[in-house]
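Here is my input, please return the structure:
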Amino acid sequence: MVKNALLRKSGGQGILEEYKSENTLKHRTRRQLVNILASDMTERHGRIPSRRQKEKYALGIISLFPALKDPFSPKGYVNQDFNLLFGAEKSSKLLNKWDTTFKPKIIKEATQLTQSTDLPRLLKAAERHPETGRKKTKISPTDAADRMVLFHKSCSSIDECLKEREGKQPFILAVGLTRNKIDTYYFAVDKQLIPIHHTSSLSAFDELFKCHYVFNLSYDESLVHLYMFVQTTVFNIDVYSTDESPRVRVLRAKMLNDNV
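Now for the predicted structure:
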């Protein structure tokens, strides 16, 4: 199916020839591959293909180009899978728009919140680093941050660190000598580590969010509002069919209003 789609589309033959000679594809060629197949998928299945149809194309990619398969993922690279599910343009929204569109407005909004012992520290961290749910019981900002990112000192055992972590929701494991000098990021799923091939905290969060879709995982209850905000406001996924809280909708309106 994927091979036939490439043979029908302009540029597809070049993709097949590059893989045959190099046993891999350049980053630019991978983006071209995703764009060609996304176009073919919408032509065959309509503007909103089903998840099953998208996953069929993802499986087709790694069947035709096995060297592209990530051994840690049942379907391929996290970003590649997410690209195929939603398109390359949507997949790049967080990395492309965070610093210019969202970060300044979120910091401004946060300065207007009720002050707590956590808030000044979190604001300073957000301003210092350029990259960077509904629950029945309340959780502090610090505890929520710890649910998402776990710091691990590089001189100690990672296995012991994972054993002590409760729950099966994915999280980022940041490994380094200090919290301000992280050498490697992983995301952990059910006590399994998957390396993140980037060195910025923003890229690590980008992949953490995407892995929920690639592995069909639910959001952590204590982080559900954050993830829903990113899902609907940043990536524009299922905006009208997601059961959001009123606070998420209000915050989205503020973030997307140019005069805020």
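
hey, let's count contacts and neighbours off CA atoms from now on
OK.

Which stretches in the stretch 51-200 of the chain count as strands?
149-153, 171-178, 181-189, 192-196 (DSSP state E, counting those that start in this stretch).

Contacts for the third one, please.
Yep, that's strand 181-189 we're talking about. 168-177, 193-199, 201, 204, 208 (Cα atoms under 8 Å, 6 or more residues apart in numbering).

how far away is L208 from I196?
Per Cα to Cα, to the nearest Å, L208 is found 9 Å from I196.

Buried among the contacts of strand 181-189? Make that a ChimeraX selection.
A single ChimeraX command is used to select the members of the contacts of strand 181-189 judged buried by 16 or more other Cα atoms under 10 Å:
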select :169,170,171,172,173,174,175,176,193,194,196,201,204,208
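
got the buried residues for the longest helix along the chain?
Counting residues, the longest helix in the chain under DSSP state H turns out to be helix 27-45. Neighbour counts over helix 27-45 (16+ other Cα under 10 Å) mark T29, R30, R31, Q32, L33, V34, N35, I36, L37, A38, D40, M41 as buried.

Now find how far off-centre it is within its chain.
Relative to the centre of its chain, helix 27-45 is centred 20 Å away, using Cα atoms, centre = their mean, to the nearest Å.

what residues does that helix touch?
2, 5-6, 9, 12, 15, 48-49, 54, 57, 80, 83-84, 87-88.

farthest-separated two in these?
I15 and I48 (25.5 Å; Cα to Cα).

count of neighbours near the closest residue to V260 other than its chain neighbours?
Using Cα to Cα, 6 or more residues apart in numbering and skipping residues adjacent in sequence, the residue nearest V260 is K254, 6.1 Å away. When neighbours are counted by other Cα atoms under 10 Å, K254 registers 15.

to compare against the first, here's another:
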Amino acid sequence: MHATLSPDLKRQVANMLIKVKHRETKKYVKLEEVSFTDFMSAVQQKFLIPETAALKVTDEQGIEVAEDVFPELAGVKEVCFVIYTAEDILETKSSKKLRDCSDLTHYVTLTSCDLTVLKQLVEEPSSPSLTDTLSVSTTSSQGSDTSDAGLVQPLLESIHARNERGGCSSPFRLPLCTCLGVTVIHEYEKTGSLKDSTRRLMVNIIVAHMREKEGRTVSKATKEFHALGIVSLFPSLKDPYSKKGYEHFYGIQSNKGFLEWRIKTVQRQSKTPTASQNRVELKGGPTSRRTFGLTNDQQTRDQCMEAMSLLHHTTDQDIVFQKMRETFYYRQQILHDPQESANILQMFPRFLDTKGLILQDFAMMFGVETASRFLEKWNTTFKDKVAREARDLQETCRLKRLLKSALNEEMDDADEPEWDSDMASLLVLLHLLTPQPAGRKRPKKMSVGEAIDHLVKFHKSCQSLEDHLMNNEGNPQPYLLATGTSKAQVFSFYIVWDRKLLPCQSCTSLGAFDELFKCHFVFSVKYEDALSSLYTFLQTTVYNIDVGTTVESPRVKELRAKLLNK
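Okay, the predicted model is just below:
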């Protein structure tokens, strides 16, 4: 029904300018004659709204304006009509659902102009913490708390000021203000960390955001910028052993990390080659050539040949350790000679029957302090944290038994005896550092069970060790052989390498594993692919060897950040 206007009101509204708002745009609409139908048509033309679109009209307080009251409101200069399309209404409902997901929605607004400033805050030790400088803005359905104002630091104020003035284009906004993003933030607030599944969710959100802004090819600066934003918003994800702390999310020199992995996954069809001219070649690890300080007891080549001849015949333990120490440098030269390194155990056979020689060589390579770190730190710093972290993994029967053994909990009657607490905790660590395939040409990824079998095997003490060596085919890499009545009752350990037994000095699983790790450096043996993440984590994080010069997977860096920041 059309409203009937008095002649005075008709004259008043003729050629009237009416204020109208659609989304964030305000305009004047001119009407020669007041009519709700003419008004709707003029609005559609003014704001380029399709004629078929259904429109809803309200005032600025959200009160719907019906056709019969429109003429009277049109004559009030203070009234601004707000126009909604069906699409606008859906977006409003989505926003309401978002508010219902959580009381708080957090976001960090960053711009490309702030990249230099943020880097300085990370790299300068005297600067305030980046988490103190970056404000985590809070929007509440109940209204903002005035106490939050104290969190806003000068950097954030400058970012917001530039955005409002339009002085800095293309702002990068960490897209965590969706319902999924709220899930990420709530988990971090509750636990102080993120589970693997939640971290993957966060990475997927951010990569989708970057690709939406820049297309298929995301710049290195953008990836590094968002990696920095992640560890700024979630400080416990920062890797304290990395140069910048966020390389496991994206390292600009290596062009690797969780963000890069996700980008490559979603653009698998891209043929654009990755630029490698700025990459830094990392050579740390057990096969690296090393320089050692000069010592007075090292022998000349002729003297070494005489010492080696004596080592073939003597059984005096003191002489064996002395001569092995005197030939250390010469042995290192042989190990890095491709033509002679394969014969190292024939040239120095005392490794096969004398306990402790591996420990002596390793201490000469790195010093007593480094050599003792694993045994000193594992039980006091890492063991319990590893077990707690593994509780978030998908539980299998094997993992359940290992966790019980690691925590010295009672086994169920139906469970078979498992390894002792120390060995079980190391195998739990292997579950956290899931074995990775050697490369794209590898047919399949090795399971955790298969990887455990490449790390340690049990052999009943009543059976022949020679039979075990004869049946061991296809595993030239070093591994531990535990002998005893059961996995929980082991009496002695051997390192099996190239079908030869090297006796371990230690009778404990932790000490034997320490010797297994060290033999890779003593004999310059590359880590087995399936165990590379495990050994690399121990090398850099526990022994602190070749930190910053060793290739580390993002998973290794992420786990280190989680454990050391707990």
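
Got a TM-score for the pair?
Scored against TM-score structural alignment, normalised by the length of structure 1, the superposed chains reach a TM-score of 0.72; 207 aligned residues with a Cα RMSD of 2.6 Å.

sorry, back to before: of the contacts of helix 27-45 of structure 1, closest to S157 of structure 1?
Among the contacts of helix 27-45 of structure 1, and counting by Cα to Cα, the member closest to S157 of structure 1 is Q80, at 31.1 Å.

Next, work out how far apart P170 of structure 1 and E244 of structure 1 are.
From P170 of structure 1 to E244 of structure 1 the distance is 21 Å (Cα to Cα).

and the counterpart of L538 of structure 2 in structure 1, how many residues sit next to it?
Aligning on TM-score structural alignment places L538 of structure 2 opposite V230 in structure 1. For V230 of structure 1, the count of nearby residues is 18 (other Cα under 10 Å).

How about A221 of structure 2?
The burial count for A221 of structure 2: 12, using other Cα under 10 Å.

if you line the two up, which stretch of structure 1 does the helix or strand hosting it fall on?
Using DSSP states H and E, A221 of structure 2 sits in helix 220-233. The aligned range for helix 220-233 of structure 2 in structure 1 is empty, by TM-score structural alignment.

Tell me the counterpart of the residue nearest to V260 of structure 1 in structure 2.
So, by TM-score structural alignment, K254 of structure 1 is matched to K562.

Please settle this for me: is its match part of a helix?
Yes - counting by DSSP: H, G, I helix; E, B strand; the rest coil, K562 of structure 2 falls inside a helix.

any idea how far E187 of structure 2 is from it?
14 Å.

One more: P154 of structure 2?
Counting by Cα to Cα, the gap from P154 of structure 2 to E187 of structure 2 is 28 Å.

same check, this time on F70 of structure 2
Counting by Cα to Cα - F70 of structure 2 and E187 of structure 2 are separated by 50 Å.

give me the stretch of structure 2 that stretch 16-31 of structure 1 matches.
Under TM-score structural alignment, there's no match for stretch 16-31 of structure 1.

and if you look at stretch 156-163 of structure 1?
If you align by TM-score structural alignment, stretch 156-163 of structure 1 falls on residues 463-470 of structure 2.

what's that stretch in contact with?
Against stretch 463-470 of structure 2 from outside (Cα under 8 Å, 6+ apart): H459, R499, K500.

repeat for stretch 472-485 of structure 2
Against stretch 472-485 of structure 2 from outside (Cα under 8 Å, 6+ apart): 454-461, 490-499, 512-513, 516, 519-520, 525, 527-528.

Go again with 6 Å.
455-461, 490-498 (Cα atoms under 6 Å, 6 or more residues apart in numbering).

Neighbour-wise, which one of the residues you listed leads?
Most surrounded of these: other Cα under 10 Å gives F493, at 29 neighbours.

which position in structure 1 aligns with that one?
For F493 of structure 2, the residue aligned by TM-score structural alignment is Y185.

And R350 of structure 2, by the same measure?
So R350 of structure 2 corresponds to P71, using TM-score structural alignment.

Count the residues that sit near that match.
11.

K20 of structure 1 now?
With other Cα under 10 Å as criterion, K20 of structure 1 counts 12.
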